[in-house]
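Sequence first, predicted model second:
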Amino acid sequence: MKYDYVIVGAGLFGAVFAHEMSKKGKKCLVIDKRDHLGGNVYCEDVEGINVHKYGAHIFHTNDKKIWDYVNSFVEFNRYTNSPIANYKGELYNLPFNMNTFYQLWKVKTPEEAKAKIQEQVEASGIKKPQNLEEQAISLVGKDIYEKLIKGYTEKQWGRKATELPAFIIKRLPVRFTYDNNYFNDKYQGIPIGGYNKLVEALLKGIETKVGVDYFEEKEKYDSLADRVVFTGKIDEYFNYQYGKLEYRSLDFQHETLDTPNYQGNAVVNYTEADIPFTRIIEHKHFEFGKQDKTVITREYPKEWEEGSEPYYPVNDKKNSEVYQKYKKLAEQSDKVIFGGRLAEYKYYDMHQVIASALARASKEE
């Protein structure tokens, strides 16, 4: 055996696992079928701007250990996620807070805002929400639902809100303070110089190969190591024997503009149904860039199909049952470790993927 571990996928799970095992003196080979390392956190340099190639990645966590861990590789900036919602040209602050309520109803005190929401919730008469639409209205009333939730959610899921289960929004964050910070987490930021710096530091001194399709030479790579760490789609690994798991996907349309500042914010959501994209990202604002040009990305949600990137697991009852069958197969495999968003069919934030990889690596001798 040439290696202790062959790690399939150079995203955060694979990179953290490889780093931790290398610290223990193990020899790792990391392979990825894309032509770059970093998985979905990869950034491309365009006009000196770090463009989040696979969608906006904003690091946030309450876990000090994870925050200290990532900061030991690269310094993080003080970026705070404060998205703006654009509904038919009207602008609203997110998440729903006193700024939003003032923009909607001109109310100025928390009492007035609470009364307005309560009045709309009661007027709806919804006692037992049967779907996402009813659930949302029963939580925040009709105005917020129709302007800021309905269109965006229907675009995101590709289904009518009345066809989506109520549990998707068990609760909606409503703040009765003038606070536009989207996340409640204590720690938040973006690596200074982009996420590639983090991935490069994790994989420093570790052998990597890009542009390699594991499945095309599976026997060869399996034979190179005692163990394989697989971070791709679990259903693909088992040759779809129980059927294909479903995902939502995204199309990103990147555009370089000859202006230093297009929208004045990193994230602007377009919440009306008639606009086909869900949001526009302006990447330079993640790092407070002062470049002469700017790069924007329109995000178009779509159903996943063969050849497109799987982004969000559809964790409904049907898919969860199929995943459980694959999970049983995975548990029977002594040689292969399954980890990460696709292998665990789980919607992970970055800090959760890192925590999962650290936990898995700590179990290895």
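Noted; the coordinates are in hand. Residues are numbered from 1 along each chain as shown.

When you work out contacts or count neighbours from here on, use the C-alpha atoms and nothing else.
Fine.

From P260, how far off is the nearest residue to K53 once chain neighbours are set aside?
Nearest residue to K53 in three dimensions, chain neighbours excluded: C43, at 5.5 Å (Cα to Cα, 6 or more residues apart in numbering). Going from C43 to P260 by Cα to Cα, to the nearest Å gives 20 Å.

Looking at the two, which is more packed in?
Legend: neighbour count by other Cα atoms under 10 Å for C43 and P260, higher for C43 (24 against 15).

Identify the residues contacting the residue nearest to K53.
Residues near C43 by Cα atoms under 8 Å, 6 or more residues apart in numbering: N50, V51, H52, K53, G194, Y195, N196.

Try it again at 10 Å.
Counting by Cα atoms under 10 Å, 6 or more residues apart in numbering, C43 touches 36-37, 49-57, 193-197.

again with F101
F101 touches 92-93, 107-110, 112-114, 116-117, 144, 175-176, 178, counting by Cα under 10 Å, 6+ apart.

Go ahead and confirm N93 touches T100.
Yes: N93 is within contact range of T100, at 5.2 Å (criterion: Cα atoms under 10 Å).

Now the common contact residues for the two.
I84, A85, Y178, D179, N180.

which residues of the stretch 101-250 of the chain fall in helices?
Along the stretch 101-250 of the chain, the segments classed as helices by DSSP state H, counting those that start in this stretch run 110-124, 132-140, 142-144, 150-157, 195-202, 218-223, 234-237.

Of the shared contacts of N93 and T100, which is the nearest to K290?
Of all the shared contacts of N93 and T100, K290 sits closest to I84, with 20.8 Å by Cα to Cα.

how much space between that closest one and K155?
Taken as Cα to Cα, the span from I84 to K155 is 17 Å.

how many other residues sit next to Q352?
By the criterion of other Cα under 10 Å, Q352 has 18 neighbours.

Tell me who's in contact with the nearest residue to T271 once chain neighbours are set aside.
Excluding the flanking residues, the one nearest T271 by Cα to Cα, 6+ apart is Y152, at 4.5 Å. Applying Cα under 10 Å, 6+ apart to Y152 gives the contacts 85, 87, 146, 158, 161, 269-279.

Same check on T271?
85-88, 146-155, 277-279.

and here's the other structure:
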Amino acid sequence: MNYLVVGSGLFGAIFANEAAKKGHQVKVIEKRDHIAGNIYTKEVEGIQFHQYGAHIFHTSNKVVWDYVNQFAEFNRYTNSPIANYHGEIYNMPFNMNTFNKLWGVVTPAEAKEKIDEQRAVLGGKEPENLEEQAISLVGIDIYKKLIKDYTEKQWGRSCTELPAFIIKRLPVRLTYDNNYFNDKYQGIPIGGYTQIVEKMLDHPNIKVQLNTDFFDNREQFEAEADKIVYTGMIDQYYDYKFGRLEYRSLKFENEILDEENYQGNAVVNYTDADHAYTRIIEHKHFEFGTQEKTIITKEYPADWHPGDEPYYPVNDDKNNGLYQHYKDLAGKEGKVIFGGRLGMYKYFDMHMVIAEALSLTKKYF
């Protein structure tokens, strides 16, 4: 069969690779001038630069881990971000190091007692919004210093207007452990992420066409293909017939600095309202770099407008209800498969995208 894959991110690349191995002919079109979607990295000053923000691979799924390790060797990087609140430095995720710095407590029992004391202000009520959910998990001090302003910058809304579920799985540990993820496997591909997608698409049955927007020649593309795998915005595919889904976007400010080490950590979150950005990424620390220069990226959350890059689906009741209408239409399609973060209107980490794509191709082929 002739497959058209719209988008060369992880989902599209995995589908293309699996289809090609089964003998199908695959054309991958990509509107950007490079492959790999938002996991795209390139070498700048000898450093692997994450062009669309920090990507840290983590999973407890051995099938996913073994699969991705076919395409790259991973280092031992462990995500241990730190939080900067008006110059005060705290460890993330919230753990005994955080509680010790904040309250001077030393034992887990002391930390638990302090958290219990602070969350008593809720009087045992079921949290109705993000603010109440956060206080119920970590108390008032941590909420005010490390959650409130950061979250409001991130979502562009007050914490009292945000749903509680956004923060339901906030990592809170009564151990001295700064590892953000609980997953069994974690690391960064040595030499960057782009190579992974390059190898997936390096097959004689796959043709890749960059700088190509599906919607510029939609009728022609649809006529050429027996099947389409579409990883763009599902509402755009249906010409927004039920209305536009909402997203959050990001703006990046990148600098090459003539110094060896700017902040001493790959990720520093700025949790106060005085800084418009939510975090600074120093790319060399993902690969323990010793280059003479360094590259930093300031990350600014932004409202999404048509034409902007849609990074995060806004999965509140209103948007999920709207998406359901599009999903119902998609379920009646015989020729089109929707996948990925935008095609399924769901926030996915990398390992989740891989699992989804492998699950689909297993059923499909």
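Perfect, I can see it now. This is a predicted model, so every value here is computed, not measured.

Superposed, what's their TM-score?
Overlay of the two chains. TM-score (TM-score structural alignment, normalised by the length of structure 1): 0.97; 363 aligned residues with a Cα RMSD of 1.1 Å.

would CSV of the shared contacts of N93 and T100 of structure 1 with distance to Q291 of structure 1 be doable?
Listed next are the shared contacts of N93 and T100 of structure 1 as CSV, based on distance: Cα to Cα, whole Å:
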residue, distance to Q291 of structure 1
I84, 22
A85, 25
Y178, 31
D179, 29
N180, 26
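
Distance-wise, check the counterpart of P313 of structure 1 in structure 2 relative to F57 of structure 2.
Matched across to structure 2, P313 of structure 1 falls on P313, judged by TM-score structural alignment. Separation of P313 of structure 2 from F57 of structure 2 (Cα to Cα): 20 Å.

next one: H305 of structure 2
Computed with Cα to Cα, the distance linking H305 of structure 2 and F57 of structure 2 is 29 Å.

more neighbours, those two?
Here H305 of structure 2 and F57 are set side by side on neighbour count (other Cα under 10 Å), and the busier one is F57, at 22 against 12.

Is that one in contact with N79, as I believe?
Yes: F57 of structure 2 is within contact range of N79, at 9.3 Å (criterion: Cα under 10 Å).

which residues are common contacts for these two?
Overlap between the contact sets of F57 of structure 2 and N79, as judged by Cα under 10 Å, 6+ apart, is given by F181, Q186, G187, I188.

Out of those residues, which comes closest to D66 of structure 2?
D66 of structure 2 has its nearest neighbour among the shared contacts of F57 and N79 of structure 2 in Q186, at 12.0 Å by Cα to Cα.

what residues are up against whichever residue in structure 1 pairs up with that closest one?
Aligning on TM-score structural alignment places Q186 of structure 2 opposite Q188 in structure 1. Residues in contact with Q188 of structure 1 (Cα under 10 Å, 6+ apart) are I58, F59, H60, T61, N62, W67, F76, N77, R78, Y79, T80, N81.

residues in contact with the fourth one?
When contacts are counted by Cα under 10 Å, 6+ apart, T61 of structure 1 is found next to W67, F183, N184, D185, K186, Y187, Q188, G189, D349, M350, H351, Q352.

burial count for the second one?
Spelled out, that is F183 of structure 1. Using other Cα under 10 Å, F183 of structure 1 is surrounded by 16 other residues.

what's the spacing between it and L203 of structure 1?
F183 of structure 1 is 29 Å from L203 of structure 1, by Cα to Cα.

isn't the match of P313 of structure 1 right up against G340?
No: contact criterion Cα under 10 Å: P313 of structure 2 and G340 do not qualify, at 11.6 Å.

quick one: which of these two has more around it?
G340 (26 against 20).

From Q291 of structure 2, how far out is the more buried one?
Distance, G340 of structure 2 to Q291 of structure 2, by Cα to Cα: 35 Å.

From one end of stretch 87-102 of structure 1 to the other, what's the distance?
Taking Cα to Cα, stretch 87-102 of structure 1 runs 15 Å from one end to the other.

That stretch corresponds to what range in structure 2?
Under TM-score structural alignment, the match for stretch 87-102 of structure 1 is residues 85-100.

and which of the contacts of F101 of structure 1 is nearest I169 of structure 1?
Closest to I169 of structure 1, out of all of the contacts of F101 of structure 1 and judged by Cα to Cα, is I144, at 13.9 Å.

Can you tell me the residue that sits opposite the closest one in structure 2?
I144 of structure 1 maps onto I142 in structure 2, by TM-score structural alignment.

Identify the residues contacting its match.
Counting by Cα under 10 Å, 6+ apart, I142 of structure 2 makes contact with F94, T98, F99, L102, I115, Q118, A134, I135, K148.

do V210 of structure 1 as well
G9, A10, V30, I31, D32, K33, R34, D35, H36, L37.

which among the contacts of T271 of structure 1 end up buried?
Among these, those classed as buried by 16 or more other Cα atoms under 10 Å are 85-87, 146-155, 277-279.

of those residues, closest to K23 of structure 1?
Using Cα to Cα, those come closest to K23 of structure 1 at R279, 40.6 Å.

H305 of structure 2 versus the counterpart of that closest one in structure 2, what's the distance?
Using TM-score structural alignment, the partner of R279 of structure 1 in structure 2 is R279. According to Cα to Cα, R279 of structure 2 and H305 of structure 2 sit 22 Å apart.

now swap in E18 of structure 2 and tell me
For E18 of structure 2, the distance to H305 of structure 2 - Cα to Cα - is 34 Å.

could you show me where the strands are in the stretch 51-200 of structure 1, in order?
Along the stretch 51-200 of structure 1, counting by DSSP state E, counting those that start in this stretch, strands occupy 59-61, 84-87, 90-93, 187-189.

Quick one: list the elements packing against the third one.
Packing partners of strand 90-93 of structure 1 (3 or more Cα pairs under 10 Å, 6 or more residues apart in numbering; DSSP states H and E): strand 84-87, helix 98-105, strand 267-270.

right, and R175 of structure 1 touches M98 too?
Yes: between R175 of structure 1 and M98 there is a contact under Cα under 10 Å: 6.8 Å.

Which residue of those two possesses the greater neighbour count?
Between R175 of structure 1 and M98, counting by other Cα under 10 Å, M98 is the more crowded of the two (24 against 17).

The residue nearest to that one when sequence neighbours are not counted: neighbouring residues, count only.
Closest residue to M98 of structure 1 in three dimensions, ignoring its sequence neighbours and counting by Cα to Cα, 6+ apart: Y178, at 4.8 Å. Look at Y178 of structure 1: counted by other Cα under 10 Å, it has 16 neighbours.
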